[in-house]
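Engineer: Fold the following, please.
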Amino acid sequence: MASLREIMREPNFSFPNQNRAAICITSSIYDRRALDCTDYVPIINTLTNLAYLTGSTPTIREFITKDGGLERLVTILKNTKVNDKKNGLKWTLAFQCVVNIGVRGTEHIRKRVVQAGMIPVIVNVLESFFTVLKSVSDENERKRLLWRVEAAQQNSQPMPQAHAIEGNARSIPMENGEARPQHQFFYREDDILHSLQLLAYLSKYPSLRSSFHTDSGSNVFAIVEKFTHRTMHPLEIQYWAGVIMRNACRKDDTRKGIRQCAYTGCGKWETKPREFAKCRRCRKAKYCSKQCQSKAWNEGHRWWCIEK
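Structural biologist: Have a look, this model is predicted:
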């Protein structure tokens, strides 16, 4: 019986007779070269098996951070547009691989996930949810979209990989003055959940928290805080978003134990430990002033403030 590698071949449209056998990762064999495959069927098989391996085998998670495989996965995520079923499946499998590596990996491996450029990918997933809602001016349409999210959750069914919204989205300018794409997309609920889970594990480390803003150009914690809203998101998403926000309040042992003001619009740091006042309710968030505490409460802290 012919092997999987002999059956699948990468097409060479210039020289059909020179089609080469496709190298694939199987459930028992890891080969970094398989991630460079350009044909759809072999790369889907590779990513399917790699998702299993990264979730079950620590040595594979270690290898892939050393041989360029992690960077290749992130490149696939950045270059694959989830606007059809095929690309959506490819993106989802590659994303699951990176999430497995980051969530189940060691501190060193999690640092490599950030170094490979995963933060901007996560930010894009999270921002897309609110970009779509913002682009829809009609209030009834916005409620209908949120209802779709809720219905998919209640039926235990994933949302469509990409849900296109036309109309007002095409006329909204981006921050840099360029026009937005004609279509905006909802990522699946699972993609949002996995993004938050990965951020929760990465945000445990002060050195990685400091790279959140520099790597993505966005206020990561301000975006995450929106997912703590109790009337808008399911409990599991609220929970992981809350974990991230509490991680943001941790002291930085690399800076003599000081903390940052928990108001995401401030960013001020203590000049010495225990300088800022803690929230009396949760005892996690610390603020440089009453003004920052008041703004933080109104903008989202009330959703993840849990009484200690």
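
Engineer: from here on, contacts and neighbour counts on C-alpha atoms
Structural biologist: Noted.

Engineer: Could you pull out the helices in this structure for me?
Structural biologist: Remark: helices assigned in the chain by DSSP state H are 4-7, 40-56, 58-64, 69-79, 85-104, 107-115, 118-135, 139-154, 189-202, 206-216, 220-225, 235-248, 290-296, 302-304.

Engineer: I'd like these as CSV, with distance to residue 277 appended.
Structural biologist: As requested, the helices of the chain are arranged in CSV below (distance: least, CA to CA, whole Å):
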stretch, distance to residue 277
helix 4-7, 62
helix 40-56, 41
helix 58-64, 41
helix 69-79, 40
helix 85-104, 32
helix 107-115, 30
helix 118-135, 30
helix 139-154, 37
helix 189-202, 24
helix 206-216, 20
helix 220-225, 20
helix 235-248, 15
helix 290-296, 9
helix 302-304, 17
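
Engineer: and for comparison, fold this next one:
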Amino acid sequence: MAVERLLVPVEKSVTLRRTVGYAVETALDSAADRVEIHFVAAMTYEAESPGGTESIEEAEELLERLTVWAYEDANEEAFDVETAVIGTDRYLFSPRDFGDRLADYADDHGIDLIILDPEYLPGSSAPMLQPLEHQLESHGLDFEEAPVEPARRSGQLITPGGASRLGALFAVSFGFYLVLGDPTYPFDLVTGAVSGLIVAITLSHVTFSRPPTLRQTPIRALRFVVYVPYLLYEIVKANVAVSIAILRPSMPIEPRMTRLRSTVWGGLPLTTLANSITLTPGTLTVRANDQNLIVHTLIPDAREDLFDGGLERGVRFVFYGRDAARIPSPRERDDAEIIGEEER
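Structural biologist: You can find the predicted model right below:
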């Protein structure tokens, strides 16, 4: 069985998201029977150095994010993703150091092609006497630079990919509005359409990391249809729990501010999760920034459900597929906490 292996060295950059998309497209266009994409993060200092452990954790978190992005772009088409953090056993300083370490990894794993993020500058604080490409070339490795550019703001309403962004966000906003209202009531239909159009015009450029495709959108729509009954169930369950807490003589209400680091990325998935939490009685999303959510919880049961990550798992299923739904819960990842609990 023919296997093709792609290596993508990664670090945080403005073009990383698009580089991942290009790597996935390259994998899906391959004629090989099976394709592997290897995302590799190289450390710039030893693991034992001050702050090393934190940086390794950040690298692993970035690799986890890239894995979700890759499966999201692949839309469940078959390929394998491997991740690794390299350079923890020795100090990496110059492009030569990085090139040698990447070459070692490529040799060990039979890499056929290296795809470089155009903004990938490992060890950028070091004098760049020779570019990384020169080092890879000296090792006889095949590589190419991903033909991607940083996202640019545009004053045009319809840009390349803008129509699909606009239409997709309008459909999601309009559908979500009708879930809360009455789809048989003309007033709700009109106000929902107007609200959805306003949201689509103002937020379509920042909601999607890449234009939705005809291949992805219908599948996500079907997943969303599956998700809505689950969301309604959670809303009803939370209503009952809050009502019981209010009606009990002891009034077991314990309002707390909680912090949740979610495993969803991108404007639309994070917005969907934040709104789903807010729609569930007993929880209110106060702030959403990147992956971080600040949520007010009214009763312990609401807090436990939040930490168990049911809604987060459902949103991951909608946007990233079944594999992403298996990611551990915030409680299992130790990504949820009560703010100020230590002082109490």
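
Engineer: Just give the TM-score of the two.
Structural biologist: Between these two chains, after superposing, the TM-score reads 0.25 (TM-score structural alignment, normalised by the length of structure 1); 125 aligned residues with a CA RMSD of 6.3 Å.

Engineer: so which of the helices of structure 1 gets nearest residue 164 of structure 1?
Structural biologist: Using CA to CA as the measure, helix 118-135 is the one of the helices of structure 1 that comes nearest residue 164 of structure 1, at 8.9 Å.

Engineer: Just the buried residues of that closest one, please?
Structural biologist: Neighbour counts using 16 or more other CA atoms under 10 Å place 118-129, 131-133, 135 of helix 118-135 of structure 1 among the buried residues.

Engineer: Among those, which pair sits farthest apart?
Structural biologist: Taking CA to CA as the measure, those have their most distant pair in 118 and 135, spaced 25.6 Å apart.

Engineer: any idea how far residue 133 of structure 2 is from residue 237 of structure 2?
Structural biologist: Taking CA to CA, to the nearest Å as the measure, residue 237 of structure 2 falls 57 Å from residue 133 of structure 2.

Engineer: Looking at the helices of structure 1, which is nearest to residue 20 of structure 1?
Structural biologist: helix 4-7 (9.3 Å).

Engineer: and the closest one, what does it pack onto?
Structural biologist: With contacts defined as 3 or more CA pairs under 8 Å, 6 or more residues apart in numbering; DSSP states H and E, the packing partners of helix 4-7 of structure 1 are strand 20-21.

Engineer: let's see 7 Å
Structural biologist: Taking 3 or more CA pairs under 7 Å, 6 or more residues apart in numbering; DSSP states H and E as the contact definition, helix 4-7 of structure 1 has no neighbouring helices or strands.

Engineer: Grab the nearest non-local neighbour of residue 293 of structure 2.
Structural biologist: Excluding the flanking residues, the one nearest residue 293 of structure 2 by CA to CA, 6 or more residues apart in numbering is residue 260, at 5.1 Å.

Engineer: That neighbour: what's it in contact with?
Structural biologist: The neighbourhood of residue 260 of structure 2, defined by CA atoms under 7 Å, 6 or more residues apart in numbering, consists of 292-294, 335-337.

Engineer: Assumed it was part of a helix.
Structural biologist: No - judged by DSSP: H, G, I helix; E, B strand; the rest coil, residue 260 of structure 2 forms no part of a helix; its state is strand.

Engineer: quick one: it from residue 225 of structure 2, how far?
Structural biologist: As defined by CA to CA, residue 260 of structure 2 lies at a distance of 26 Å from residue 225 of structure 2.

Engineer: I'd like to know how many residues surround the closest residue to residue 71 of structure 2 other than its chain neighbours.
Structural biologist: What sits nearest to residue 71 of structure 2 in space, not counting adjacent residues and going by CA to CA, 6+ apart, is residue 320, at 6.5 Å. Look at residue 320 of structure 2: counted by other CA atoms under 10 Å, it has 25 neighbours.

Engineer: Now for residue 320 of structure 2: which residues touch it?
Structural biologist: Contact criterion CA under 7 Å, 6+ apart gives 68, 71-72 as the residues in contact with residue 320 of structure 2.

Engineer: Are we agreed that residue 37 of structure 2 is in a strand?
Structural biologist: Yes - under three-state DSSP, residue 37 of structure 2 falls within a strand.
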